[in-house]
Every structure is written in C-alpha cells, then in structure tokens.
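[1] Got a sequence here, can you build the structure:
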Amino acid sequence: MNAKTAATEGAAPADKPRVRDRILDAACDLFYRHGIRAVGVDAIASEAGTNKMSFYRSFPSKDDLVAEYLTDQEREYWARWDETIAPYADDPRRQVEALVASDIDLAWLRAKAIEGCKCKTSRGCALGNAAVEIPEDNERLGEIVHEYKTEIRRRLRKLAREMGAREPDVLGDALMLLREGGYYTRLTFPENSGPIAAIVKAARALIAAHVD
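    Modelled structure (predicted):
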C-alpha cells in the first residue's frame, strides 16, 4: 500500500530513497496496518531509519504526513480503477462487473506485498478507515476523504447512467454501498471467506433489477 521508490537491495548510496520518501513509505505501511492515531512520529521515524528532527524537516506536522498518505492512497486507487475498466471500453456494465470482481481479487494485494508492503491482507479502504479516526473539526483531512468518496459515487452513478439504468443514481449508490460493505467484511472474514464472496452475483442482480 506504499508509494515505494525504485531503490533495490545493494543499490549505490545515490540510489537510496530520500529521507522524505522513506518516511512516507513507513507511514503508509504503519497507518494502514495499525491506524493513524495509534502510530506516532517516533514509530514512523524509527521505521524509516531516521529521527524526529529529519521527520519535521520533511513534514511540518503529523497532519501534513497524513494528508500525503491519504493523497497517495487515492492516487493508487484511481490508477487501479483505470487499469481495471480499461479492457471494457464502451461497455459500462462490464466495467462495473470488473470493478466489483476486483474487490475480491487478492492478486493486486499480493503484488503490493511483493513491492514491500508488510500488510499482506486487506484492512479495508484506507481512506474509509481514516474517516473513522479523523476528528470532526479537522476539515483539511476530512475534505480529502469526502472528495474521494464523492468521486467514487459520481463515477458509479455515471456508469449506471451509461448502462441505461432506470434510476441511475439509485443504482450507483446501491453499488457503492455494496462495495463499501464488502471491503469491511474482509476484516472479520479473511481471505474472502465471508459475504464478499457473493459480491459479483449481488452486483449483477442489482444491475439486472435496474436495467433489464
């Protein structure tokens, strides 16, 4: 789940990741595994192999780092979204089915683990998890999550409209609820052993009810 650099084992010192990149990489891993509030600056600096002085030279505050983490996770998600729907251009129904199917596809998670992330199982949506922890008065971080979720909703409603749904906004919202719920069943039912195993059939039934 990290924004990993291209540094490899045995690379020359000049090729090693910058301190700022190491801090962000460590934070991405720790925040996703343990939560934002549970992870302090000391733990992040230690994991990154640096110190608090270097931390604050790279990020003026923990909130600045959290904002970067959330933005990084969002970029990764949209890249995966685009990659998932690309093979089904001009077929919104297949695009939605592919997106839903990707929610139970562990291949992507395994690929991220190979890149260096220590979290080899899904902990749900990183930004959704953050929403639970962000205080109500932290408008900066709250807005990042709100805009991200709003864009997911907009895209699903658009796909529902393009497939000719009778009530596209209702279908789009229903698909979003299905996917959001699916993420969090993985916390209690690991390795896709719970309700998420039925998510593709459920999505197809929703689509059929609104389109066919």
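[2] going forward, measure contacts and count neighbours with C-alpha atoms only.
    Fine.
[3] Contacts only, for Ala185.
    Actually, residue 185 is Thr rather than Ala. Going by Cα atoms under 8 Å, 6 or more residues apart in numbering, Thr185 touches 194-196.
[4] Throw the residues you listed into TSV and include neighbour count, thanks.
    Shown next, in TSV, are the contacts of Thr185 (neighbours: other Cα atoms under 10 Å):
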residue	neighbour count
Gly194	15
Pro195	13
Ile196	24
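[5] Just confirm Asn192 contacts Ile104, I think it does.
    Yes. If you go by Cα atoms under 8 Å, Asn192 and Ile104 touch, sitting 6.5 Å apart.
[6] circling back to that earlier point, out of the contacts of Thr185, which is nearest to Asp137?
    Of all the contacts of Thr185, Asp137 sits closest to Ile196, with 33.5 Å by Cα to Cα.
[7] Where does the residue nearest to the closest one when sequence neighbours are not counted sit, in terms of helix or strand?
    Nearest non-adjacent residue to Ile196, counting by Cα to Cα, 6 or more residues apart in numbering: Gly182, 5.1 Å away. Gly182 is part of helix 168-188 when elements are defined by DSSP states H and E.
[8] Here is a second sequence; please produce its structure as well for comparison:
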Amino acid sequence: MRPNKRDELVRKALQVFYRDGFHATGMDKLVVETGVSKTSMYKHFRTKEELILAVLRLRDESFRNWILRRVEETADTPAGQIVASFDALKEWFEEDGFRGCMFIKAGAEYQEADHPIHVQAAEHKRLMFEHIARLARKAGARDPEKLANQIVLLQEGAIVSAVLLKNGDPAEDAREAAQLLLETALA
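    The predicted structure follows:
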C-alpha cells in the first residue's frame, strides 16, 4: 500500500466501526468494506486493536477540530462558546448517519481502565473537558472545573439521549440547563 492508502484504510475503517461497533466488526468484514486485502491490512496494523487506536486518533482530531471551529464561528465570548457547544452538538445529532459518540462506544466496549482503547477514549474526553474548563476560566466562573464537569455531563447526556431518542431535542434541553449553570457560576 502507498502511504496515503494507510490513511484511506483508517478513514474507511472509522466509518465501519462507527456504524457497526468495534467488537461486532471483524477483520473479514473490514476487508470487504474497505476493499483492502487482509495481508495489506496486517502490513500496517498488526492487530485489530492497533487499527482501532488509529481510528480513534483520527476521529479525535477531526471531531475536536470540527466542534471547536463551529463553536468559535458561532460565539465570540468564552461563555457564549460554552453555550454554542450545544448548538454544534445539535448539528451533529441531525447529521445523516449519526450514531452517537465513538469514544463512549469505545469506553463501553473496552471497559478495563488500563486497556489502550479505553485509555484513548478517556483521553478524548479529558481533552474536551480541558477545553470547557479553559473557557469557564476565561469566562470568570467561580469554580471553573466544577462548571466544566457539569457542562460535560450535560453534553454526554445529550449525546446518549440523542442516540436513544433519535432527535436533536436533547441538545436544546441541555443548552438551556447549561445557560442556567453559567448564570449561576458567573454571578
């Protein structure tokens, strides 16, 4: 495979894992869905878990870049950006093919805290938390870490609810709750 073929394999595998899950997707299925031979696949990834880690790194980078950009385009103050994160979530929830958070799925399918896939999923969540905590500090929240914990809890709950309810309303409900939390934290 050419070097860019590896990246293409990771992108295609991301789509399959996102749609079907990690444990439910075997290497034979990936061969069929990606059009890459098993030999070529194993040339770049010794195990399915190595491929999953590459997929999670790609998803982390692309999702964080997208959501941070959308939030910055929507609001120009730190407090406004916290609230705007729920508008971005709503956009995501309404996309064709929305199936929830790949990192929530990875953490659920690989529950051992020291498993590399679980660690990678937790790292994504930590980076998202750190971003919200930075915004909370810049906004002047009395306890920015507590506010960030609350906001992230609303975000995660909205994601899970959107998957189960199949609509974007959880983002709107969580947005309203976040606005109240912000008002209290900034008072």
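[9] sorry, back to before: quick one: the residues in structure 2 that the very next helix or strand once past the helix holding Gly182 of structure 1 pairs up with.
    The first helix or strand that comes after helix 168-188 of structure 1 along the chain, using DSSP H and E, is helix 199-211. Aligned using TM-score structural alignment, helix 199-211 of structure 1 spans residues 174-186 in structure 2.
[10] Mean distance between that stretch and structure 1 after superposition?
    Compared with structure 1 after fitting, stretch 174-186 of structure 2 deviates on average by 1.2 Å (mean Cα distance after the TM-score superposition for structure 1).
[11] May I have the residues that are in contact with His124 of structure 2?
    Here His124 of structure 2 is in contact with 60, 103 (Cα under 8 Å, 6+ apart).
[12] Next one: it relative to Phe63 of structure 2, how far apart?
    10 Å (Cα to Cα, to the nearest Å).
[13] Also Phe93 of structure 2?
    The separation that Phe93 of structure 2 has from Phe63 of structure 2, given Cα to Cα, amounts to 13 Å.
[14] Tell me which of these two has more neighbours.
    Neighbours were counted for Phe93 of structure 2 and for Phe63 using other Cα atoms under 10 Å; Phe93 has more, 23 against 15.
[15] what packs against the longest helix along structure 2?
    Criterion DSSP state H: the longest helix present in structure 2 is helix 48-74. If contacts are counted by 3 or more Cα pairs under 8 Å, 6 or more residues apart in numbering; DSSP states H and E, helix 48-74 of structure 2 sits against helix 3-20, helix 78-93, helix 102-109, helix 116-139.
[16] that older thread, ok, the contacts of Thr185 of structure 1 in structure 2, which still hold?
    Counting by both residues aligned by TM-score structural alignment, their matches' Cα atoms under 8 Å, the members of the contacts of Thr185 of structure 1 that carry over to structure 2 are Pro195.
[17] Between the contacts of Thr185 of structure 1, which sits nearest Leu141 of structure 1?
    Nearest member of these to Leu141 of structure 1, counting by Cα to Cα, is Ile196, at 28.8 Å.
[18] and of the helices and strands packed on helix 48-74 of structure 2, who's closest to Arg175 of structure 2?
    helix 78-93 (5.4 Å).
[19] For that closest one, give me every contacting residue.
    67, 70-72, 74-75, 98, 100, 132, 135-136, 138-139, 151, 155, 159, 162-163, 167-169, 171-172, 174-175, 178-179, 182.
[20] change it to 7 Å
    Helix 78-93 of structure 2 has contacts (Cα atoms under 7 Å, 6 or more residues apart in numbering) with 67, 70-72, 74-75, 98, 132, 135-136, 138-139, 162, 167-168, 171-172, 175, 178-179.
[21] Tell me the buried residues within those.
    Neighbour-count burial (16 or more other Cα atoms under 10 Å) applied to the contacts of helix 78-93 of structure 2 gives 67, 70-72, 74, 132, 135-136, 139, 162, 168, 171, 175, 178-179.
[22] what's the counterpart of Glu123 of structure 2 in structure 1?
    Under the alignment (TM-score structural alignment), Glu123 of structure 2 maps onto Glu147 of structure 1.
[23] Any idea how many residues pack against its match?
    11.
[24] which of the helices and strands packed on helix 48-74 of structure 2 sits most buried?
    Mean neighbour count (mean count of other Cα atoms under 10 Å) peaks for helix 78-93 among the helices and strands packed on helix 48-74 of structure 2, with a mean of 21.
[25] picking up where we left off before, which position in structure 2 pairs with the residue nearest to Ile196 of structure 1?
    For Gly182 of structure 1, the residue aligned by TM-score structural alignment is Ala158.
[26] hmm, back to that, how near is the residue nearest to Ile196 of structure 1 to Glu151 of structure 1?
    18 Å.
[27] Cheers, nothing more for now.
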